[in-house]
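Colleague: The following block contains a protein sequence and its predicted model.
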Amino acid sequence: MSDNIRSELFFLKQFGFNNALLQHIFLLGIDPIQAIFNNKYKIHDELEKKFTDRERKLAANFNSYKNFKIDLFKNEDLLKKSSKNKIYFKYDANEVTKLIPDKIMPLFMYSKGDFTLLEDNKKRVAIVGTRHPSKKAVTITEKMTKKFVEDNYVIVSGLAEGIDTISHETAILNKGKTIAILPTNFKKIYPKKNKELAKVILDEGLLLTSIGPKEKTYKSSFLERNKYVANISDIVVVIETNLKSGTMNTIRNASEANKKILFIDQKDELINNKIYEFGGEMLND
C-alpha cells in the first residue's frame, strides 16, 4: 500500500469516518478520496450501506476536510518527525500486527517512546488487577513486578489506578522497561492523576493506543485496551480482581489468545474457579 493512501486513511479517520468503512474502501482497492467525496461509494452497494447519516454529511464537504487535514498536519505532534513517534497500519507487517490478531487489530495504532519493546526478542508480562487494591495486593504487585524486571521482562499494564499504576511505577523504580496501553489518545491521559506517570513512561518505556489524536474515548475503548494488553503480552499475572471487572475481561482475552495466565489466590472460591475456567494457574507463596 502506498504511503499516500495510508496517510489519507489516517486523516479520514481523524475527520470522523469509521474503521469499518475505511477498511472496506481499502480492501476494494479504490481511491478513498474518490470513493467518499466524489460519490463513487454509491456504485458499491455494500460500501454505501456502511455510511452513517453523519458520514454522508461529512462526505458532502470536501473543503472542510482539506482544511482539517492541513491544520492537523501542521499542529499534531504525532505527525512531526521524531524517533519516538510511530503509527502502525493494520495491513502492514509491523511490530504490532505480529502481536495483535487481524480480527481485533484496529485500522491504526499509535505509539510514543521505545517501540523496540514490541519486538519479538522481548519478553513481556502484563501485571493487572483492581483499581482499589488491598495493602497485601500492593505488596505482592511490587514484589512480582521487581522479580519480572530482574528476569528481563517488559512490564505491560493499562495505566489505570491501583495495580496498573503500581506495576508501572515499580518497573521504573527498579530500572525496568514498561509499556502502558491507553484507552485514550496521548493528550487526554486517563486518569488525569497519571499524566506525570505517562510522561515518565514516555522517557523510560512506551505508550501505545488505538485512539487517534482527534478520536474520542468510549466505554468500549477500555474493553479494547484490555484486549491489546492481553495480546501483546506473553504472560498475564492477575493480582487481585472481582468477578465482574475490567481485569476479568483481560483474563478472558488472554485465554482466547492462548496466553499463560498466572494468578494470586483471591481468597474467594468463585473468583478462583472462574480464573481456573480461563486456564489460569494459581501461584503459591
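Modeller: Cool, the structure landed.
Colleague: can we go C-alpha only for contacts and neighbour counts from here?
Modeller: OK.
Colleague: So which bits of stretch 276-285 are buried?
Modeller: Within stretch 276-285, the residues that count as buried by 16 or more other Cα atoms under 10 Å are 278, 279, 280, 281, 282.
Colleague: what's near enough to touch the first one?
Modeller: With contacts taken as Cα atoms under 8 Å, 6 or more residues apart in numbering, residue 278 has the following neighbours: 251, 252, 255.
Colleague: Then the last one?
Modeller: Taking Cα under 8 Å, 6+ apart as the definition of contact, the neighbours of residue 282 are 262, 263, 264, 265.
Colleague: List the contacts of the helix or strand where residue 124 lies.
Modeller: With the criterion set as DSSP states H and E, the secondary-structure element containing residue 124 is strand 123-128. Here strand 123-128 makes contact (Cα under 8 Å, 6+ apart) with 141, 145, 148, 152-158, 163-164, 167, 229-230, 232-240, 247.
Colleague: Of those residues, which belong to strands?
Modeller: When DSSP state E defines the strands, the subset of those inside them is 153, 154, 155, 156, 157, 235, 236, 237, 238.
Colleague: Next up, a structure to set beside the first:
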Amino acid sequence: MLEIDNINQVMLHFSLCKGLDATQRIMMGVILMEEPNVTLAELADRVGMKEKQKALFYASYAAIDLEQIIEDYKKLGIQWVSFFDASFPHYLRHIYDPPSLLFYKGNIDLLKENLLSVVGSRAHSRYAAEVLEAFVPRLIGNDFVLVSGLAKGVDTLTHQLTIKHSGKTVAVIGCGLDQCYPYENKVLQEVIAKEHLLLSEYPAGTKPLRHHFPMRNRIIAGISLGTLVIEAKYRSGSLITANIALKEGREVFAVPGNITSPFSGGTNDLIVQGATCVLSGEMLVENYLK
C-alpha cells in the first residue's frame, strides 16, 4: 500500500524513478487518488509498463530515500508542485504532454499572472536588442509576466530588460535547478530564482543535456497565453517553441525583419505561414492581448 497523504511527495518520488515517463506518472497519480490501496505492482500494470520498465521502476523506487531528498531540497531552496496541485499552471495542464511535476525557486504565484513567452535565437543582430528595448516596457507596463528560457541571446536579453524595467520574469531551464547553463548567466539565474521564478521539470543534479531543451520549450509555450518570436534564423530552437504553441492552439506573434538578413529568416517565414505580424508592443497589447 502507498501513502498518499501528500500527493506532491508521491509525485516527487515517482519523478525520481527510472522506467516511466511523465504521462505514466500522471496516470499513477490519478489511480492513487481514486484507489488509495492500490499496490506498486498494480500501478505498474495499470499504466502499461513493460517488464524491463517494471524492473527499473521497482529498483529505483526502493532505492530512493525520499525523506533525505526532501531535506536536501530544502537546503538547496528547491520546492516542487505536481500536476495535481492547485498551483500547477492551468494552461500547462492541458498541453499534449504535460510534465508530471515542476521544480521551482522563487515566487510560484507568478504562474497565476498573464504570461507571455518571448523567444529568439542565441545569435542575433542589433535589431533584436532594439525591438526588445521597445517592446518590453510596454508589455510589463500592461502587467504581463515575460517567460523565456535563460539561453544566450534573445532569452537573456528578455530577462535582463524585464528586470531592468521593474517587471517580473519566469525562466524555464533544461537542467536541475542546482545547475547553471550557460555558466555566464549564473548571476542572472540567481536573481531570477530569488526575486522572480525559476522552473524546471528536471530533478536536482540533472545536467543540461541536448535533448532537454526541446522538452523545455514545450513548458515555455505551455504556461503562456502566447509566444512572441523576436528574431530567429531558419531552424532556430525558438521556432520549436513557436510550433509547439501553434499546435496547442496558442497565439504566435512574430516581428518581421529585413528579408536579406539571415537573422530574420525564421520570423519572416512564421509570418508567411500564418503567425501574427506585430510591429510594436502597443500593437501587440491593444489588438491581441487585451
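Modeller: Arrived safely. Computed from a predicted structure; not experimentally measured.
Colleague: TM-score of the superposed pair?
Modeller: Once superposed, chain against chain, the TM-score is 0.81 (TM-score structural alignment, normalised by the length of structure 1); 271 aligned residues with a Cα RMSD of 3.0 Å.
Colleague: circling back: output the ones in strands among the contacts of strand 123-128 of structure 1 in a markdown table, with distance to residue 186 of structure 1 appended to each entry.
Modeller: Formatted as a markdown table, these follow (distance: Cα to Cα, whole Å):
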| residue | distance to residue 186 of structure 1 |
| --- | --- |
| 153 | 24 |
| 154 | 21 |
| 155 | 19 |
| 156 | 17 |
| 157 | 16 |
| 235 | 26 |
| 236 | 24 |
| 237 | 26 |
| 238 | 26 |
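Colleague: from those, which single one is nearest residue 129 of structure 1?
Modeller: residue 238 (5.8 Å; Cα to Cα).
Colleague: and the closest one, what pairs with it in structure 2?
Modeller: With the correspondence set by TM-score structural alignment, residue 238 of structure 1 lines up against residue 229 in structure 2.
Colleague: who's in contact with the most centrally placed residue in structure 2?
Modeller: Central residue check for structure 2 by Cα atoms, centre = their mean: the C-alpha nearest the mean position is that of residue 219, 3.2 Å away. Under the criterion of Cα under 8 Å, 6+ apart, the contact list for residue 219 of structure 2 reads 92, 98, 172.
Colleague: same thing with residue 25 of structure 1?
Modeller: Each residue near residue 25 of structure 1 by Cα under 8 Å, 6+ apart is listed here: 31, 32, 35, 47.
Colleague: run the last query once more with 7 Å
Modeller: For residue 25 of structure 1, the set of contacting residues under the criterion of Cα atoms under 7 Å, 6 or more residues apart in numbering consists of residue 32.
Colleague: mind checking what it lines up with in structure 2?
Modeller: With TM-score structural alignment as the criterion, residue 25 of structure 1 lines up with residue 28 in structure 2.
Colleague: where's that match, which helix or strand?
Modeller: Following DSSP H and E, one finds residue 28 of structure 2 within helix 22-34.
Colleague: Give the buried residues for that helix.
Modeller: 22, 24, 25, 26, 28, 29, 31, 32.
Colleague: can you check stretch 40-51 of structure 1 too?
Modeller: The neighbour-count criterion (16+ other Cα under 10 Å) identifies 40, 41, 47, 48, 51 as the buried residues of stretch 40-51 of structure 1.
Colleague: now the contacts of residue 219 of structure 2 as a markdown table including neighbour count and distance to residue 62 of structure 2?
Modeller: Putting the contacts of residue 219 of structure 2 into a markdown table (neighbours: other Cα atoms under 10 Å; distance: Cα to Cα, whole Å) gives the following:
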| residue | neighbour count | distance to residue 62 of structure 2 |
| --- | --- | --- |
| 92 | 20 | 30 |
| 98 | 19 | 26 |
| 172 | 24 | 30 |
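Colleague: of these, which stay in contact in structure 1?
Modeller: Counting by both residues aligned by TM-score structural alignment, their matches' Cα atoms under 8 Å, the contacts of residue 219 of structure 2 that remain in contact in structure 1 are residue 172.
Colleague: among the contacts of residue 219 of structure 2, which are in helices?
Modeller: residue 92 (DSSP state H).
Colleague: Just the closest of the contacts of residue 219 of structure 2 to residue 58 of structure 2, please.
Modeller: When the contacts of residue 219 of structure 2 are compared for distance to residue 58 of structure 2 (Cα to Cα), residue 98 comes out closest, at 23.5 Å.
Colleague: how about the closest one, what's its partner in structure 1?
Modeller: The alignment partner of residue 98 of structure 2 in structure 1, by TM-score structural alignment, is residue 105.
Colleague: which residues touch that match?
Modeller: Neighbouring residues of residue 105 of structure 1 by Cα under 7 Å, 6+ apart: residue 90.
Colleague: how about 8 Å then?
Modeller: So residue 105 of structure 1 contacts 90, 97 (Cα under 8 Å, 6+ apart).
Colleague: Read off where the lengthiest helix in structure 1 ends up in structure 2.
Modeller: With secondary structure taken from DSSP H, structure 1 has its longest helix at helix 135-150. Counting by TM-score structural alignment, helix 135-150 of structure 1 pairs with residues 126-141 of structure 2.
Colleague: Grab the nearest non-local neighbour of residue 125 of structure 1.
Modeller: Excluding the flanking residues, the one nearest residue 125 of structure 1 by Cα to Cα, 6 or more residues apart in numbering is residue 235, at 4.8 Å.
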